[in-house]
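J.: Structure of the sequence below:
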Amino acid sequence: MSKNRNESVIPYDRNRVILTPIPMKENSTYINASFIEGYDNSEAFIITQDPLENTIGDFWRMISEQSITTLVMISEIGDGPRKCPRYWADDEIQYDHILVKYMQSESCPYYTRREFNVTNCKIDDTIKVTQFQYNGWPTVDGEVPEVCRGIIELVDQALNHHNRDKSIGCKSPLTVHCSLGTDRSSIFVTMCILVQQLRTEKSIDICSTARKIRSQRPRLLNSFAQYEFLHRAIANYADLHKLSTETASSEC
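T.: Presented below is the predicted three-dimensional model:
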């Protein structure tokens, strides 16, 4: 229980992320993170809670063990129950056998992009991790952004980066985290799936996609405002990318 932010958001056993055990360390295989099926029904995403001070090492172990190269952060840095601790250092820091080295950052209108080198010192294996931290989500619990452009830009940038890595053989899940690993993360993942569906099929089914997402982790897409935001966001996405809005309809 000390590794969970909220006792009502516990990953289901059937699709939780399991870490490699560390000898003589209790509960070392547990992290509050869930595999989420993507458009092609593969384990394309991981949704996880913001790491706690005592789970930052577990968080970076998951990044290393799952070979995650695209990381999306939809939370604010700081102290408090709704804030995320700064889980990286200005230069480098080591957790058990995982060495995390901060490389560089870039500020963009809707997000901050950071790059890290994450090394498993046991096997001398290093992966390059790109983090996209979204800026500007409403601070009031349960609210969604008034405009969709920021989320659209975040989805485009993260998917493009992830797809480039896939094209050279990387099959790791795109990973996203927010406070409890619930509302914000589920909106982002659902948007990614809807974008892939729209571009592939020229039509979308928001209702079925939302139902499928909700079955894979507690408290995902749990308000009408979030569901309505998805309709606005995918319609705006279609307009922005010159895709027919007539095909962007929900079959519910």
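J.: From now on I want contacts and neighbour counts done on CA atoms only, so please keep to that.
T.: Will do.
J.: start to end distance for stretch 57-74?
T.: 20 Å (Cα to Cα, to the nearest Å).
J.: All the helices of this protein, residue numbers only.
T.: All helices of the chain, identified by DSSP state H, fall at 56-65, 149-167, 183-201, 206-214, 224-240.
J.: Nearest to E143, out of these?
T.: Among the helices of the chain, the nearest to E143 by Cα to Cα is helix 224-240 (7.4 Å).
J.: list the helices and strands the closest one packs on?
T.: helix 149-167, helix 183-201, helix 206-214 (3 or more Cα pairs under 8 Å, 6 or more residues apart in numbering; DSSP states H and E).
J.: one more time with 6 Å, if that's ok
T.: On a contact count with 3 or more Cα pairs under 6 Å, 6 or more residues apart in numbering; DSSP states H and E, helix 224-240 meets no helix or strand.
J.: quick one on the thing from earlier: and C108, which of the helices of the chain is closest to it?
T.: helix 149-167 (10.2 Å).
J.: buried set for the closest one?
T.: 150-156, 158-159, 162-163 (16 or more other Cα atoms under 10 Å).
J.: And for stretch 212-221?
T.: 213-214, 216-221.
J.: go on, stretch 101-112?
T.: Applying 16+ other Cα under 10 Å to stretch 101-112 flags 101-102, 110-112 as buried.
J.: Not counting that stretch itself, show me its contacts.
T.: 91-92, 113-117, 132-135, 150 (Cα atoms under 6 Å, 6 or more residues apart in numbering).
J.: For those, which two are the farthest from each other?
T.: E92 and G150 (30.1 Å).
J.: quick one on the thing from earlier: in JSON lines: the buried residues of stretch 212-221, plus distance to D205.
T.: Output for those, formatted as JSON lines (distance: Cα to Cα, whole Å):
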{"residue": "I213", "distance to D205": "12"}
{"residue": "R214", "distance to D205": "14"}
{"residue": "Q216", "distance to D205": "18"}
{"residue": "R217", "distance to D205": "20"}
{"residue": "P218", "distance to D205": "21"}
{"residue": "R219", "distance to D205": "20"}
{"residue": "L220", "distance to D205": "17"}
{"residue": "L221", "distance to D205": "15"}
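J.: which one of the residues you listed is nearest M73?
T.: Using Cα to Cα, the buried residues of stretch 212-221 come closest to M73 at L220, 16.3 Å.
J.: Second chain to compare with the first, below:
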Amino acid sequence: MKDTVTDFLTLLYQENCTCVVSFQTSKIKQKKPNVGLYYPADNHILKQGMFQVSCSVKENKDIFTKRLLTITHNDTKGQRSVTHFEFNAWDYTSDVPKSSKDYLDLIKSVDSTLRETSNRGPVLVHCLDGSGKSALFCVVSILLEKMDIYQEVSVVNTIRKVRSRRKSAIPSKEQFEFCHECVLSYVKSFEYSQYANFTTSISSVPDA
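T.: Model (predicted):
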């Protein structure tokens, strides 16, 4: 919100966040004028409380915009560099993104950024209510990570664990089904045989 922008920047700075994933697009900001801005236009500087923030666009796709934010603390003269992803392929009136493929591309890009970062810190994910869109990103990211490690996942158990921290996570049947769709799309994206045996079971057996 407009009155908590300084708090938000303080969180990013103090926790040494590596990356921000935002589901507050420009269309949402136009519809919700009380939403605060914590970064400026490209090559400009935003002064907010004890912070100065500069921004440069690194990648601009239809599905997401990738930026580099530089946050300077005025008192200590310390700086933090934060990669910022804004996901554009999700109608704010819908419970789920337009495409599981686009969503997986976002997650892969975030993961690639983290792998390239030497001093890796937390990832901060945010949306208008703190759960509707953010929790789906967290759940799907966990599911894909488990697939890589164990070659199997339980969507239900993963959602339960996230709900133990955020009760309003995955509030609709559409989001529940979208989690399955993302896992299946992820499996089908691989050609090697380690996933071949259970692709059919994922698509035909409901996890409920």
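J.: ok, back up a step: need the max-distance pair from the buried residues of stretch 212-221 of the first structure.
T.: Farthest pair in these (Cα to Cα) is Q216 and L221. Separation: 11.1 Å.
J.: Strands of the stretch 1-150 of the first structure, residue ranges please.
T.: Here the stretch 1-150 of the first structure has its strands, by DSSP state E, counting those that start in this stretch, at 16-18, 30-36, 45-49, 70-73, 92-95, 98-107, 111-120, 125-134.
J.: counterpart of the shortest one in the second structure, which residues?
T.: Using TM-score structural alignment, strand 16-18 of the first structure corresponds to no residues of the second structure.
J.: Which strands and helices lie in contact with that strand?
T.: strand 30-36.
J.: buried ones in the strand it packs on?
T.: In strand 30-36 of the first structure, the ones that count as buried by 16+ other Cα under 10 Å are 30-36.
J.: so what's D148 of the second structure up against?
T.: D148 of the second structure neighbours (Cα under 6 Å, 6+ apart): none.
J.: Counterpart of it over in the first structure?
T.: Aligned partner of D148 of the second structure by TM-score structural alignment: R199.
J.: Looking at the first structure, name the residue matched to V53 of the second structure.
T.: With TM-score structural alignment as the criterion, V53 of the second structure matches V100.
J.: and what of L114 of the second structure?
T.: By TM-score structural alignment, L114 of the second structure lines up with H162.
J.: Any figure for the gap between that match and A89 of the first structure?
T.: The value you get for H162 of the first structure to A89 of the first structure, if Cα to Cα is used, is 24 Å.
J.: Likewise for S208 of the first structure?
T.: Look at S208 of the first structure and A89 of the first structure: by Cα to Cα, they are 41 Å apart.
J.: rewinding a little: which single one of the buried residues of strand 30-36 of the first structure is nearest to F45 of the first structure?
T.: F45 of the first structure has its nearest neighbour among these in I36, at 5.0 Å by Cα to Cα.
J.: For the nearest residue to that closest one once chain neighbours are set aside, list the residues it contacts.
T.: In space, and not counting its chain neighbours, I36 of the first structure is closest to F45: 5.0 Å by Cα to Cα, 6 or more residues apart in numbering. Contacts for F45 of the first structure (Cα under 6 Å, 6+ apart) come out as 35-36, 173-175.
J.: wait, doesn't I46 of the first structure sit right on T175?
T.: Yes - using Cα atoms under 6 Å, I46 of the first structure is in contact with T175, at 4.6 Å.
J.: Please report how far C207 of the first structure lies from D124 of the first structure.
T.: 45 Å.
J.: Kindly apply the preceding question to A235 of the first structure instead.
T.: 46 Å.
J.: out of those two, which sits in the more crowded spot?
T.: A side-by-side neighbour count of A235 of the first structure and D124, using other Cα atoms under 10 Å, places A235 first with 19 against 9.
J.: Show me what that one lines up with in the second structure.
T.: Using TM-score structural alignment, A235 of the first structure lines up with L184 in the second structure.
J.: and the gap between that match and S118 of the second structure?
T.: 31 Å.
J.: mind checking how far the equivalent of V96 of the second structure over in the first structure is from F224 of the first structure?
T.: Correspondence of V96 of the second structure to the first structure, assessed by TM-score structural alignment: V144. Counting by Cα to Cα, the separation of V144 of the first structure from F224 of the first structure is 11 Å.
J.: Show me which of the two is the more surrounded one.
T.: V144 (20 against 9).
J.: what residue of the second structure matches up with T175 of the first structure?
T.: Per TM-score structural alignment, T175 of the first structure is aligned with L124.
J.: ok, which pair from the buried residues of stretch 101-112 of the first structure is furthest apart?
T.: K101 and Y110 (24.3 Å).
J.: Number of residues surrounding T76 of the second structure?
T.: 8.
J.: Which residue in the first structure aligns with it?
T.: Correspondence of T76 of the second structure to the first structure, assessed by TM-score structural alignment: I123.
J.: how much space between that match and I168 of the first structure?
T.: Counting by Cα to Cα, the gap from I123 of the first structure to I168 of the first structure is 22 Å.
J.: what do you get for E143 of the first structure?
T.: 38 Å.
J.: likewise R114 of the first structure?
T.: Taken as Cα to Cα, the span from R114 of the first structure to I168 of the first structure is 21 Å.
J.: Pick out whichever of those two has more residues nearby.
T.: R114 (17 against 8).
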